[in-house]
Structures are given as structure tokens and as C-alpha cells.
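Enquirer: predicted model and sequence below, questions to follow.
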Amino acid sequence: MRFYNFFLLSLFLAVSLSSCSQDTESTNVNWKDLENETPEWFKDAKFGIYFHWGVYTVPAYHSEWYSRSMYFPGSKANEHHLGHYGPLDEFGYKDFVPMFKAERFDPDAWAELFVKAGARFAGPVAEHADGFSMWDSEVNSWNAKDRGPEIDVVDAMEKAIRQHDLKFITTFHHQWHWGWYPTHKDPDSVDAADPAYSELYGPEVSEAAWRHEDDAARPDEAFSRLWADKVHEVIEGYDPDMIYFDTRMGHIDEPFREEIVRHFRENNSERGMKGQGVILHKFDDLPAEVSVRNHEKSRMNRLGEQVWQTEEPITTFSWCYTQDMELRPARDILHSLVDIVSKNGVYLLNISPKSDGTIPQDQQDILLSIGQWLDRYGEAVYGTRPWYRYGEGPRYDAETSEEESDEEYHELSYTAEDVRYTTKGNTIYAILLGQPGEKELQLQAFSQNSQPVKVTNVHLIGSDETLAWSDSEDGLNVTLPAEVPANMATVLKIETGDG
């Protein structure tokens, strides 16, 4: 990797060591000078792709949590492991590392696929909770450059993604590493408790910490320091445009979190990209003023005042490749994207490559289907902003009648009666989430009692036929042509003028 800036790291170290209380609420970190407006490019991008790919794809069983679940007696992963690989003191997670060879990995082909899918940013999971870094790390010898495939995956993807003019994202999940493995157990029974492998498996923690109990001790200073150093390496070495932190970042002492945000901002400035970087967090792990809220497998059920992001997997369960994985239809994924964009959100889709470095064809087909739709109808998505209301139809009515909450679970189904709105300049896009069966439509969001607007023309994108339309007090009435192009979603382009 490009050489790590130890001088800068030492400055961060001096600052952070002055305040490392386990109680993050008791620290006096001042976030105000790190406040940052969400950049316009991110608001315009709307769609990104990342991937869970690492050692956990070798067993390809159950989920990316295999590295943890395999050590829980009686779990499905544990029973599978014992049956296929033997006792945990003889074959542990470390023994999968040499089997992770990535012999068919082609970063340029991956980046080209992401472009064809319509993504505007993309990148890897830099480190999952398993303790294995996907870059050439100087603070962790258990990394993809020194072991396993002997490839600096983050570097390879960064180069390929930038060559295809996409923004580059790296994601971090290693705050989960504290208590991920049963390091409290007898090393004669599980390899994870052997101090010889503590760099991979983490420090010795209590059983309560391993079980993620609420009252268990949180990460100590040494763990937090290493956690931060890993992120520093990626920021300094690969210049990501976006960094994302999975849940439990709030377990890390606040000075270390502030240190990371400050380093990322300074790195952006040094690259001539001041204020253009995006930091993504979950829950309350970072202040809203310095980052963008990310929702996992869920989304807001209302129009967001500030831009936000949802991440979803291409599968119905696991985030990584498994042998029995079930994929979500391209239609459902596209509808999620459109619904999220209409609510002032950005959509991040996770895909699941195999351990050999191939992206299975069925996943490629889904991505290409989404990309084909976006290639034809993307003007209703990219660069748009939300309207005064995000939609109408059965799902909208259900959401607006519910008690106010921030999010809904991600696997929702829609019909052509569900309409989502986006805007761009004097144009309003009405996106029907399906192919309408009825030829006479009334878009009630245009009711003169709700939103007086002067419509000047209505087009059906993908059709050359002239549409008949009229305004009424109850809404905009549109007559569709006899033949509506079959598609996953139908788009009306509504041009407006001064009211």
C-alpha cells in the first residue's frame, strides 16, 4: 500500500491518549468544528454498490457471521463446522485463511459491472468483524496482502473504481471485533483463545463481552487504538471518498471516533476535496452534523429532512455468499431504490462474491437488469430532489397512517398503484412501481387543494405517443397509450411552469 503517514498518526495518538474514558457520554469532545454539509455529488448519486467478501466466504455457510457462530456450541454453524472441518482446537477460523485464494478475482471486471448496474459509487468491506484486513496493513499481519490471496484488495478496487469514474467507498465493521471470538475459553478447547493468534482473534475478553451483554466491559484503550489505526491506514493509503461504519461504533471511546472524523476531513482537504467526503454511521454513533445516517435493511417511512442512506443485501438473508442463498428479484431491489430516493435517500446495495473472486451470474443478471432500467429511466433518479410529498397509493396511505417512526423493514412489496415522486428543475417525475393495468390515471398529489402547480406537458418515458391529460381539482388526469412498455417501473415526465 501507499506508505502510511506515521507522523500524522502520532499526532492523533497524542490527542486521543489525553482522554479515553469508557463512558463516551462523559467526554468533552467538541464536534462543532467538524460539522459538514452533505456534498451535492452524494445527493445526486443515489445508488452505490459494495460487497462482503473475505475469509468468511470460504465456508460459504449461513452468513458472514460464520466466524463467530462456529464457536457457539449447538448453533447451525457450529454443527456444520464440526461435521465438515473437525474440532475447534484442530481447525479454527484461522485455518480458512490459506483457503481464501481469490484466484479468479478481476477488479476491472467488477468495476465495469458496477458501472453497467448504474452505480455511482462502489467499494469493499475493508474489514469485517473477523479481524482480517482486506488491505496491506502494517498494524495487522492478518491481511489479504500478506496471507490468503496475497492481494491488496482495497488497493486493487480503488484503482479499478476510479478508472471507471466512480466514487470510492470503504466500510468498517471491526468495532464488533471486541468479543467476536470466545477468547475467554480454554485454549485447549478452542483455537480462538490461544494468545498466539490474538492478532486475528482479538484480546482476551470476558464471557459477558463475548455474549455482547449490555453490562459487559467495552473496548479498552489498546483495542480502540488499534481500531483507529486500521481506519487511519485506509484513509491515508487509499483516499476513500466515503467511509462507512457499521453498528457498535459507539462502543469505541469518543476521542477515537473524533480522531477518525478529523483525519478523514483533513485528508479530503489535502486532496483538494474539502467538504466533499461522506461519513456514514448508524444510530447515534456519530453526531448528525458530521455524518449521514445509514439504515440497515430498513428505511424511513416519511420524507427525510436531511439526506440519508439505506443499505440492503442482494440476498434475502446473508450479506456474504452462501451455498444456499436466495436472491431478491431485480424488480424488488429497483422499487426499494426508487422509494428511498423519493424520500430524500440514497441506496447502497451489497452483493456477495464467491471466495474464488467470481460474482455469480445470477447476481450479475440482477445488477444488469437494474442498470438497463436506469440507463433508460435514470433521469427520474439521478440528480433529483424530493417533491413536497414522496408518493401516493396503498403503501403511501399505510405509511402515513402509521404511528410516526423512522423506518420500516426493507422487504416491502409494491404495485403499479404505488407512485413515487422526484423532481429536477421544473420537471416532476411520477414513477409507478410496476406496469399499470388501467389506462386512466389520476395523480392525486397534483390536487389543486394540495399543491397548486401549472402542468404544461406530460410524457411517458420510453414511448413516442402523445398523451392526453388534464388538470382537475382532484388531481392530474392522464390517459396512457394502449401499449405501455413492459418494465419493472413506469415513468411519467411531467413538465411544469409558473403557477
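Expert: Thanks, I have the structure now. Note that the structure is predicted; figures quoted are calculated from it, not measured.
Enquirer: going forward, measure contacts and count neighbours with C-alpha atoms only.
Expert: Noted.
Enquirer: and the residue nearest to Ile431 when sequence neighbours are not counted, how far from His62?
Expert: The shortest distance from Ile431 to any non-neighbouring residue, by Cα to Cα, 6 or more residues apart in numbering, is to Val491 (4.5 Å). Separation of Val491 from His62 (Cα to Cα, to the nearest Å): 38 Å.
Enquirer: settle it for me: which of these two has more neighbours?
Expert: Neighbour tally, Val491 and His62, criterion other Cα atoms under 10 Å: the higher count belongs to Val491, 24 against 20.
Enquirer: mind checking the SS state of that one?
Expert: strand (DSSP: H, G, I helix; E, B strand; the rest coil).
Enquirer: if I look at His281, how far off is Met249?
Expert: 8 Å.
Enquirer: more neighbours: those two, which one.
Expert: For His281 versus Met249, neighbours defined as other Cα under 10 Å are more numerous around His281 (25 against 21).
Enquirer: my guess is that one contacts Ser291. True?
Expert: Yes - here His281 reaches Ser291: they are 6.6 Å apart, a contact under Cα atoms under 8 Å.
Enquirer: list the contacts of the spatially closest residue to Asp186 that is not a sequence neighbour.
Expert: In this structure, Asp186 finds its nearest non-sequential neighbour in Ala193, 6.3 Å apart by Cα to Cα, 6+ apart. By Cα atoms under 8 Å, 6 or more residues apart in numbering, the residues touching Ala193 are Pro182, Thr183, His184, Lys185, Asp186, Pro187, Tyr201, Glu204.
Enquirer: who are the contact partners of the first one?
Expert: What it means is Pro182. Contacts of Pro182 by Cα under 8 Å, 6+ apart are Tyr71, Ala192, Ala193, Val205, Glu207, Trp210.
Enquirer: next: the fourth one.
Expert: Listed by Cα under 8 Å, 6+ apart, the contact partners of Lys185 are Ala193.
Enquirer: what about the helices in the chain?
Expert: Remark: helices assigned in the chain by DSSP state H are 6-16, 40-45, 66-69, 76-84, 107-116, 153-163, 198-201, 207-210, 221-238, 254-270, 330-342, 361-377, 394-401.
Enquirer: try it against this one:
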Amino acid sequence: MIVTNTHPTNSLTLADTLNITATSSNFNLVKAGTLTRLYPGQAAVVQIGVQNKVGVAAGTTCGFGDYTADSTSLSWHWNPDWFNEVKFGIFIHWGLYSAPAYGSIAPNEDYAEWYWKRMNDPTYKTKTYQYHNITYGTSFTYDDFISNFTAINFNAKDWVDLIDAAGAQYMVPVTKHHDGFALFNFPSTISMRSSVHYGPKRDFIGELLAAAKTFQPQIRRGTYFSLPEWYNSMLIFMRSGPPTNPYTGAVENYTGFVPANDFIQDIQLPQQKVLAYDYETEIMWCDIAGSANNATIFASAWLNWARDQGRQVTFNSRCGIAGDFDTPEYTTNSGTVVRKWESNRGMDPFSFGYNYQTPDDTYMTGEDIVQSLVDIVSKNGNFLLDIGPKNDGTIPAIMQTGLLDAGRWIKAHSESIFKTRYWSVTPGSNNFRYTTTQEAFYIHYLTTPPLTLFVPDLVPYLPGDTVTILGGSLNGTVIPVTWNSNETISLSLSDELVASDQYVWTFKLDYTSAW
């Protein structure tokens, strides 16, 4: 629930600690909420826990009953608390497109994972049609890359260990992209177009999720799933139809194709069910739903099953219905958005899949990652950052360097990122960003701060509160604070304090005052 301080002058302080409860003849209070600081006119989100009383059916007078296969029923589902808390995830685009690994160079660069689609368009800016002809020849089909997709150096433990070292708390590997070539196992009656049946003959998604569960169990496990397939003859998608040779016009083999009566019922929905129930994904990250989906049928059954299993799962806005969170791509929001959202982009400036032509100096650095993360979290967003491994299963060194640099900062400043909430007043402006918890308020500064740092917003500081620097070599050092006449504050920093950290400087305001 949202609590607002309507008093014109008085602040809620530690001395007033507010306990938020609820009573009803239909439910029992399981967990009260608390609030220790709230400025006049400001609001905060507070959670309480309730449970239906014996004999009160869920979904009647209170609580949620079974979800039904309609968008209205499913709109009542919100993303779980844990999704609000994890903040930073790693996206992984890896598949057949990692073999050619081509997306051209700026200003004509585009998604390398769209290689097959682009090689069918002679006029597209990447000139993939021309590149493929020169590099591989007109008789070399896209599916011939199956033999090049060796994954010989793939090590699932190395991947999840890197994700942990990067400070990320969830991961979303691509299980099947628009080319229809899957990296997970499912009954061969559905399809045989996968790495289990062709090429490496391995279940990479199974290996990766198992490694995370075994070696990094704190990492939440999601799965990306493309709802359509560009060239599956059972689904006319983007007017492409079955695959044809772009140079000769001859119809090509769609490797692993199994005839079916209906793409959605016989291929798409069964594959989603495998990911949901067999692989136990916690995030169903769909892509390109259009009108060709069975989102309400899938989601209602999955959510009911997860609830009965005592699990909390979530799905994005690209499954064919509104979903639990929005997914702006290669962009962020300019201000706070109350509906949950997740910004996704690659470390590569223009591609999710690995593009061998991208210069190293254009990849996101540790500093870029940290500054983006802080900005996004301050606005109620999560940050899903993509890496594109090479076809042999190795992660490019430039990507590893950026992730590890960011991870050192993230781990040292984790309390100001994970399990925080956005500030209802403002996310901050210019170089300031803010995050909050019930116990503290965090002031982030996105560049090297001046020795006198004037905070322009009316942050919830009261005389007697303690402000310290968070992270860096002088972590925990108390910062002198001047409470200005207009109730703003200024922080007095030293050269040593400024030199003690990098990327983003974070100051923790502890609610210690009972003033």
C-alpha cells in the first residue's frame, strides 16, 4: 500500500515509527509494515502480509483465486517482490547467428542475431546479403552454420560464475531466437530443430540452468523465448514463408522441421510448457508476440501451477498480453515509471548477438554499466544487460572486463541498489539519483563530485541523521552535513574521500534522528 504524510510541516521520524496493519473478518494479518521516515507531502510504498481465514475461499472477498485464460484475470498478476529486488540481470544471445557473427559496423551496424533475415534483403543497410555472398558463397545456406556452431569451449560454470562476479542477480539466456533453432530439449514430435539433435548435440539451456542452480543458486533463472519463427512453413511471419535461397530462389531445407497442423498449438505452446514446467523458468521473457500466440492459455495455467508449487514467477509484456513488466529496448525512461519496467540492451552499442566487427572501444565499460544501472534503478527499473558469446562458447574478453569492473563496484555498493525502492518525489536530475529503503536513503552522484556537494532536492534528512560514504576504500567514513535554511543539505567532502571511489559516488543517509 502507499502511505502519504499529509501533515504540512511535521516529518515522521524514528521516534514515531509507524506500524501499518489491516483488519478484516475475512483475513488474518501475517506481517505488519513499518515506516520510520516520511517528509511532509511525501509518500512511500509499504507492504503488509495477510492470509485468508479458514473457510474464506481465495478470490471471493479477498485474495486471488485461479487465474483464467483471459487478459482481465491475468492483469491482476504483478511481478513478484523478488523481481523488484534483483535489479540487475544478464541477457545472453547465443545461437547459430554467433557463427557468422556479423552485423556490419557503425553507422550501418544492426543486430547480428538477425543475420538470416538480413541476408535475405539485398537493400538492407548492413549489406549482409552481399557479405554472405562474398564470404560463404551463394550455395551456403543459413542452416549450414549448424556445423560451424561448435560450442567446443562452452563451460556453463564459467558463465554463471562470471554472472555472479558481475554483481548480477538474475539471468535470461536465449532458448530459441527467431531463426527457430533451439538450445533446449523437447519431444521430437514437436520439432527436431535444436542443438540437441544437430550440431553440438547438447542441451545448453539445461546445462546452464543446472550450473546456476548448483554453483550460484542465488541467481534467479529466466528464459528468453521467441514466439514466432521466421521461416517455419507452419507460420507465415513477416511475410517470409518457408526459407528460400536469396540468390537463386530455390526452396531450402528447414533443418529439424516436423510437420504439424498448427504452429501455435503444436510447436509454440508445447515448447513454452517445456520451459515452464520441465526447466522451471522463473521469468518467461517472450519476444514478438503479434496476434500469433496463446498467451492467456499458457499464462493462466502456468501462474496457477506456480502458486500451487509455492513459487513466484513472472512474464514480460511481449507474450501477447500486458504481462508484469515492460521492456524498453536500447533505451530507458526519462523519469520514474510506477509500472515495473526493465531496460534491456547489449554491451555492444548496436547488437545483442556477437558482432566480430564491433571495435573494442565501443563496448560498454564498467563505468557505463554502473551509471546506467543506478539511473535505471532510481526510476523503478531493472537493467537486463546482454552479452553475446562467440560460437565456440567463449565470452569475449572485452565483455568480461566490463562486467568484472562493474561487478566490483556493484558488490561494494549493493545495499544501495538491491532491495531498494524508487523515491516517490523524484529519481533525481542532472548528476543526482536517489534510492531508498525503510532504514536509509541513498544519494548517488554520477560523476566526480565537487568538495562541497549541494543536494538540490529536499531529501528526507533531519538534524541528528548520519551521512556516510558507501563503498570505496573509505567506506563508512562520516560526512559533515550542512542543513541549509531551505532544508536542503550540502555535503563537505575531502580530496581523499573523492579519490576513494569511482564511477558513481554514493552517500548513505541513515535515519538515526528522532528529531
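Expert: Arrived safely, thanks for sending. Remember, it's a predicted structure, so these values are computed and weren't measured experimentally.
Enquirer: which one (most neighbours) among the contacts of Ala193 of structure 1?
Expert: Tyr201 (28 neighbours).
Enquirer: any idea how far the aligned partner of Val115 of structure 1 in structure 2 lies from Ile219 of structure 2?
Expert: Mapped onto structure 2 by TM-score structural alignment, Val115 of structure 1 lines up with Asp164. As judged by Cα to Cα, Asp164 of structure 2 and Ile219 of structure 2 stand 8 Å apart.
Enquirer: in terms of neighbours, single out the busier of those two.
Expert: Per other Cα under 10 Å, whichever of Asp164 of structure 2 and Ile219 has more neighbours is Asp164, with 24 against 20.
Enquirer: surely that one and Pro217 touch.
Expert: No - contact between Asp164 of structure 2 and Pro217 fails when scored by Cα under 8 Å: they sit 10.0 Å apart.
Enquirer: structure 1: matching residues for stretch 370-378 of structure 2?
Expert: With TM-score structural alignment as the criterion, stretch 370-378 of structure 2 aligns to 334-342.
Enquirer: export the contacts of Pro182 of structure 1 to CSV and append columns for distance to Ile428 of structure 1.
Expert: Shown next, in CSV, are those (distance: Cα to Cα, whole Å):
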residue, distance to Ile428 of structure 1
Tyr71, 54
Ala192, 57
Ala193, 59
Val205, 55
Glu207, 56
Trp210, 51
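Enquirer: need the max-distance pair from the residues you listed.
Expert: Using Cα to Cα, the contacts of Pro182 of structure 1 span at most 14.7 Å, a distance reached by Tyr71 and Val205.
Enquirer: tell me, how many residues neighbour Trp227 of structure 1?
Expert: 22.
Enquirer: from Asp253 of structure 1, how far out is it?
Expert: 11 Å.
Enquirer: ok, Val338 of structure 1 next?
Expert: Distance from Val338 of structure 1 to Asp253 of structure 1, by Cα to Cα: 37 Å.
Enquirer: same question, Glu90 of structure 1
Expert: Counting by Cα to Cα, the gap from Glu90 of structure 1 to Asp253 of structure 1 is 36 Å.
Enquirer: check Asp324 of structure 1 too.
Expert: 39 Å.
Enquirer: who's more crowded, the two?
Expert: Asp253 (24 against 10).
Enquirer: surely that one touches Phe223?
Expert: No - counting by Cα under 8 Å, Phe223 is not a contact partner of Asp253 of structure 1; they are 10.1 Å apart.
Enquirer: circling back: could you check how far the match of stretch 370-378 of structure 2 is from the centre of its chain?
Expert: 15 Å (Cα atoms, centre = their mean, to the nearest Å).
Enquirer: now which residue in structure 2 aligns to His281 of structure 1?
Expert: Under TM-score structural alignment, His281 of structure 1 pairs with Ser317 in structure 2.
Enquirer: swap that for Phe132 of structure 1, sorry
Expert: Match for Phe132 of structure 1 (TM-score structural alignment): Phe181.
Enquirer: for Thr506 of structure 2, give me its contacts.
Expert: Counting by Cα under 8 Å, 6+ apart, Thr506 of structure 2 has contacts His413, Ser416, Tyr442, Ile443, His444, Tyr445, Ile469, Leu470, Gly471.
Enquirer: same question for Gly383 of structure 1.
Expert: With Cα under 8 Å, 6+ apart, Gly383 of structure 1 has these contacts: Lys43, Asp44, Ala45, Lys46, Lys424.
Enquirer: mind running it again at 7 Å?
Expert: By Cα atoms under 7 Å, 6 or more residues apart in numbering, the contact list for Gly383 of structure 1 reads Lys43, Asp44, Ala45.
Enquirer: can you say which of those residues are buried?
Expert: Burial by neighbour count, judged by 16 or more other Cα atoms under 10 Å, picks out Lys43, Asp44, Ala45 from those.
Enquirer: Ala468 of structure 1: which of the residues you listed is nearest?
Expert: Asp44 (31.5 Å).
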